[in-house]
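**Q** Quick check, what structure comes out for this input:
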Amino acid sequence: MSRVTPDQPRRAAGPTAGARPRARARPAARVPAPRPGEPSRNRAPLPVAAGVAALWAAVTSWLPVTVVLGLAQLSEDAGSPTGALRAGLAGWLLGHGVPLQTAAGPLGLAPLALSALVVWRLTRAGVHVSRAVGARGGGSPRQALTVAVAVGIAYALLGALGALTASAGGLRVSPVTAALTFAAFAAPAALVGALRTTGVWALLARSCPPPVRDGLRAGLVAALLLFGASAGAAGLSVATGGGDAADMIGAYRTGVAGQAGITLVSLAYAPNATAWSASYLLGPGFAVGTDTAVRTSEVSVGALPAVPLLAGLPRGPVDGLGAGLLAVPVLAAMAAGWLLARRLLRAAAEDRAEVGWRALLVPAALAGPVAGALLGLVAAASGGPLGGGRLAGIGPPPWPVFGVATLVIGVGAMLGAAATRSLTRPAPPARPPAPPRAAPDPR
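**A** Reported below is the predicted structural model:
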């Protein structure tokens, strides 16, 4: 046996008997580069992606309506799956604001809870389509608009199909009106999702002037604060009239499941009641039929339908401690101005700078028309006919709500911002950097 020294390298051992020879390494397969203008294989075609996303948004918003209205129709001798499907389709169309022509007159009072669900699902549709076509993070406004238009067209076709199907059940629904209404719902909502997914939203936010950006944010905050206070006031009013509401629900004779469905239908109209309460607190009030008025200074209503949500209507003009409700819009506006000033002052304190009056009051004044526009749009969407005759006009007047909200919130936000700046200790000015010390002489 030979010894192996360090100066003699060991030779590679040859193949032993029965051992398989090592296979040669195969060259890596070359993937041909895509030609210019050729779509990538992992991207879905835009019509397919838009159609699937629109269909999924329609199904996820139609199914809850069908379940709720199916429960509302249940009783010992009435209710059927076919009737529940037709009622769900009609309610789904109504949630988009499509007017329904019935034997009792036009029905156009849309449940805003369902409308909010539809908008959310369509926003997610814009997100999914943007990802499917490979536009995520691209920063292209053209791609975002293309996605929004594709989703709008696909959803409009579904709306026309739903109108044709609902018309076969005794209702009269215009397919053209349904298609246009569905497109008006889908395109802006999908555009919001596409702008966020493609990154265009961030680019628009960075290019927007700071006073405008701060004013938009303050107006949105003021509107949300007023909506929250209005929801609390509406809920308290319904709670005080809970006995009447329970009697109305029990009068339907539909059993436990049917009464649960009627309660859920009333909850679907809770955002409408919140919008009416906001108009009531602002001053213009609202109507529950022709020649009726519900305001802080006047309550004039006639015979009302047996709707549990109407049990919370005020009995008369506001007096006593109830007059404090009139200060709610001003307080909401001042809170929005306080939050605006706190944020600007905090950012200036980090930079050892001072916030000028113009940089503070301009966004606060801009919050007025922003919040007024939001409140006016919600007021317009919360009303509509509930049949013919005296119930043809229900809801608050949009333009008076816009005007009063613009004035009240604009002035309140400016007062809140100015008071916050006056009561906040200014940040100390930045100290100039000390001059560098001279190096000592080594000698």
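**Q** From now on I want contacts and neighbour counts done on CA atoms only, so please keep to that.
**A** Will do.
**Q** which residues in the chain form strands?
**A** With DSSP state E, the ranges of strands along the chain come out as 100-102, 105-107, 287-288, 293-294, 299-300, 394-395.
**Q** Mean neighbour count for those - can I get that in a markdown table?
**A** Converted to a markdown table, the strands of the chain look like this (neighbours: other CA atoms under 10 Å):
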| stretch | mean neighbour count |
| --- | --- |
| strand 100-102 | 19 |
| strand 105-107 | 18 |
| strand 287-288 | 24 |
| strand 293-294 | 24 |
| strand 299-300 | 17 |
| strand 394-395 | 24 |
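**Q** quick one: which of the ones you listed is nearest G126?
**A** Ranking those by proximity to G126 (CA to CA) places strand 100-102 first, at 28.0 Å.
**Q** how about the longest helix seen in the chain: buried residues?
**A** Criterion DSSP state H: the longest helix present in the chain is helix 210-240. Within helix 210-240, the residues that count as buried by 16 or more other CA atoms under 10 Å are 211-212, 214-227, 229-231, 233-235, 237-238.
**Q** Columns distance to A251 on top of the strands of the chain, output as CSV?
**A** Below are the strands of the chain laid out as CSV (distance: least, CA to CA, whole Å):
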stretch, distance to A251
strand 100-102, 24
strand 105-107, 23
strand 287-288, 21
strand 293-294, 26
strand 299-300, 25
strand 394-395, 24
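**Q** Could you find the closest non-adjacent residue to A150?
**A** Closest residue to A150 apart from its sequence neighbours, by CA to CA, 6 or more residues apart in numbering: A50 at 5.8 Å.
**Q** For the comparison step, fold the sequence that follows:
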Amino acid sequence: MAGVTQTTARPAPLTLLRTRWRDRSPGLGAGLLGGAVAAVLGLASCAALVTLLWISSPYPDSGPEGTLHVAASLWVLAHGAELVRADTLSGTPAPVGVTPLLLVLLPVWLLHRAARDATDPGDGVGVAVGSGPGAGAGTGFAGEGRLPDAGPPPVSARFAWVGVVAGYLCVAGPVVLYATGGALRPSWWWAALCLPLVAMGAAGAGVWTAFGRPGGPVGRALRVLPRNLRELLVEPDARLGASTRAAGAGAAVLVGGGALLVGVSLVWHGAAAQEAFLRLTEGWSGRFAVLLLCLVLVPNAAVWAAVYALGPGFALGAGHVVHPLASAPAPLLPPFPLLAAVPDAGPGTPLHWAAGGVPLVAGTVVGWFTARAATGAPVGAAVGGGAGGDGAGGVWSWRRTAGATVVAAVLCAVLVALLAAFAGGPLGSDALARFGPVWWQAGGATLAWIVVPAVPVALVVRAWRGRSAAVREPVVREPVVREPAVDGGEVADGGGRGWAPVPFVGRWWRRGGRAGAEGGEDAGEVDEDAVPFGLYDGDDEGGGGPYDLLPVDSPAEPPRG
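**A** Predicted coordinates:
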């Protein structure tokens, strides 16, 4: 036996590598790979489209290298960066800054998907968010719900976000450098600004979605605002608040009405649009390219038409403004089908003034949405008439309703101003230096048009709906029952003013008094970072915050205490 040496069986290196790869937790490397793949997919889509048009063109004016340069520049333009055209007749480089809004959706969607997948442990369902008691099945997860021990733990949000952004920019840098060798080259300053902003914003939204849209980061940003205003913007259960929903509905009506105006004007000027479409090119491949360009510019045209209906209008070159009261003669522009929808030069007519009905409808929609929240009181119903319900049956007062309507109008104006800023830009120098609406004029006009009809509509609808809401049967609360907490203590009743579910942390929060564990090490403490959207205003020792953490393992049903 002395000559026998005991050995340990070792797995093959390849088998060990496969096991570690299968059971790995997604980390920084997965985020880097996901960001790089998202950039390559977006670039490949642009390259495939441009190459197809180049191959089918009967008169190609450049070789494969020039085609790839155009594809790279088009991909950079999709991020909002301005391009510079070098081969001009005057020899002076001319900027090209009108970004097709439909083209922006491709990189944003790819980045959002990559960041969301970077946090997924591998089962494609979602990631756990809560880590303490109650962070279990169902409400503790984004998606359909998965037990914490069903797979490897998810990567942290910070690692996923940094990995995706870094991987995306590692591909974007060489692409921008390569695109500078073409005739249509990106501006270094705009590329350095827009590419990181788009990558960080879209990746951040993807990680936030993957983790169930938690309110901690947003709450820390909103803590500078008063609590009542925070509840108008974001409800305690992590949903969009009344003012935010109303603002989104108003902006959607404005842009949708603008698209309707574009369609009606194109039908009205159908002969001119058809003539412009046929004059641009004769081959079917060229007409397909023109049609494709018109489609990606339809959202831009809808925003321009919405600002036209608001009154400020838009510019077709420096000094040529088109608005309902008058249309200045446009400069000499090449024929383009969408430009046929521009009203003829001259003073406005009652038919042009009728476009003002679009912002009136948008203001009415904002008032209606606000009044529904003021009388329905979804938050107050969830928490026993707490958040914002200061009248009978949870109906808001007229002051709170009017204030929520004004906040919605301000948010809607901000959205429209952002869309107007992205929808326009230069198409050259001198006379072509400005195309599209002016963002601050669009925002100011939106605020005025929305506030004027929205406040009266909200107050009238609130009074009408409040009459029926005041006579509803009040909610009967169950008696307070003490239940043991996780650490062996007891749950304080805290006044029993109602409960609000918080799905992304897998716990429940009580409106009103304290909710803590007696005798535990962390009794009576509140995790401020986990409180939804920073609604906690109290301290860690005593009650006073509107929502207090209840450490009870009951994610599916609310506690009875």
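**Q** care to give me the TM-score?
**A** TM-score for the superposed chains, counting by TM-score structural alignment, normalised by the length of the first structure: 0.80, backed by 394 aligned residues with a CA RMSD of 3.0 Å.
**Q** which non-adjacent residue is nearest G248 of the second structure?
**A** Per CA to CA, 6+ apart, closest to G248 of the second structure is C412, 6.6 Å.
**Q** Sorry, slip of the keys, the one I care about is L340 of the first structure.
**A** A218 (6.3 Å).
**Q** who are the neighbours in contact with the equivalent of that neighbour over in the second structure?
**A** Correspondence of A218 of the first structure to the second structure, assessed by TM-score structural alignment: A246. A246 of the second structure sits next to V365, V366, G367, F369, T370, A408 when contact means CA atoms under 8 Å, 6 or more residues apart in numbering.
**Q** Let me have the residues you listed in a markdown table, extended by distance to R24 of the second structure and neighbour count.
**A** Listed next are the contacts of A246 of the second structure as a markdown table, based on distance: CA to CA, whole Å; neighbours: other CA atoms under 10 Å:
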| residue | distance to R24 of the second structure | neighbour count |
| --- | --- | --- |
| V365 | 50 | 23 |
| V366 | 49 | 34 |
| G367 | 51 | 35 |
| F369 | 47 | 24 |
| T370 | 48 | 34 |
| A408 | 46 | 33 |
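**Q** Just give me the closest of these to L229 of the second structure.
**A** Nearest to L229 of the second structure among these, with distances taken as CA to CA, is A408, at 10.9 Å.
**Q** Surely the closest one and A247 touch.
**A** Yes. Counting by CA atoms under 8 Å, A408 of the second structure touches A247, with 4.8 Å between them.
**Q** which residues are in contact with both of the two?
**A** V366.
**Q** residues touching H320 of the second structure, list them.
**A** H320 of the second structure makes contact with S327, A328, P329, A330, P331 under the criterion CA under 8 Å, 6+ apart.
**Q** again with F402 of the first structure
**A** Contacts of F402 of the first structure (CA under 8 Å, 6+ apart): P369, G372, A373, L375, G376.
**Q** about what we covered before: please pull up the equivalent of the residue nearest to A150 of the first structure in the second structure.
**A** So, by TM-score structural alignment, A50 of the first structure is matched to G31.
**Q** So which residue is dead centre in the second structure?
**A** Residue closest to the average C-alpha location in the second structure (CA atoms, centre = their mean): A205, at 7.3 Å.
**Q** which one is the alignment partner in the first structure of that residue nearest to, not counting chain neighbours?
**A** When the first structure is aligned by TM-score structural alignment, A205 of the second structure is paired with V192. Nearest residue to V192 of the first structure in three dimensions, chain neighbours excluded: T123, at 6.3 Å (CA to CA, 6+ apart).
**Q** wait, isn't the one you found in contact with R196?
**A** No. Between T123 of the first structure and R196 there is no contact under CA under 8 Å: 9.8 Å.
**Q** Among the two, which residue is more densely surrounded?
**A** Neighbour count, other CA atoms under 10 Å: between T123 of the first structure and R196, T123 has more, with 23 against 20.
**Q** how about the more buried one, what does it touch?
**A** A189, A190, L191, V192, G193, A194.
**Q** The last one is in contact with V133, isn't it?
**A** Right, A194 of the first structure. No. Using CA under 8 Å, A194 of the first structure makes no contact with V133, being 11.1 Å away.
**Q** Mind checking which of those two has more residues around it?
**A** The neighbour count for A194 of the first structure versus V133, taken as other CA under 10 Å, is higher for A194 (33 against 21).
**Q** Tell me which residues touch that one, please.
**A** With CA under 8 Å, 6+ apart, A194 of the first structure has these contacts: T123, G126, V127, V129, S130, A144, L145, V147, A148.
**Q** What's the match for A402 of the second structure in the first structure?
**A** In the first structure, A402 of the second structure lands on L361 (TM-score structural alignment).
**Q** Verify the contact between that match and M414 for me.
**A** Yes. Under the criterion of CA under 8 Å, L361 of the first structure makes contact with M414 at 5.8 Å.
**Q** the more surrounded of the two?
**A** Between L361 of the first structure and M414, counting by other CA under 10 Å, M414 is the more crowded of the two (27 against 24).
**Q** And that one? What does it align with in the second structure?
**A** In the second structure, M414 of the first structure lands on V455 (TM-score structural alignment).
**Q** what's the spacing between the closest residue in space to A189 of the first structure that isn't next to it in sequence and R136 of the first structure?
**A** Spatially, and ignoring its direct neighbours in sequence, A189 of the first structure is nearest to T123 (4.8 Å; CA to CA, 6+ apart). Taking CA to CA, to the nearest Å as the measure, T123 of the first structure falls 15 Å from R136 of the first structure.
**Q** Equivalent analysis for A179 of the first structure, please.
**A** Separation of A179 of the first structure from R136 of the first structure (CA to CA): 28 Å.
**Q** Between the two, point out the one with more neighbours.
**A** Legend: neighbour count by other CA under 10 Å for A179 of the first structure and R136, higher for A179 (24 against 21).
**Q** The more buried one contacts A156, correct?
**A** Yes. Assessed by CA under 8 Å, A179 of the first structure is found in contact with A156 at 4.3 Å.
**Q** what residues are shared contacts of the two?
**A** By CA under 8 Å, 6+ apart, no residue touches both A179 of the first structure and A156.
**Q** still contacting in the second structure, which of the contacts of F402 of the first structure?
**A** When you map these onto the second structure and apply both residues aligned by TM-score structural alignment, their matches' CA atoms under 8 Å, the shared contacts are G372, A373, L375, G376.
**Q** quick revisit: return the residues in contact with the match of A402 of the second structure.
**A** M414, A417, A418.
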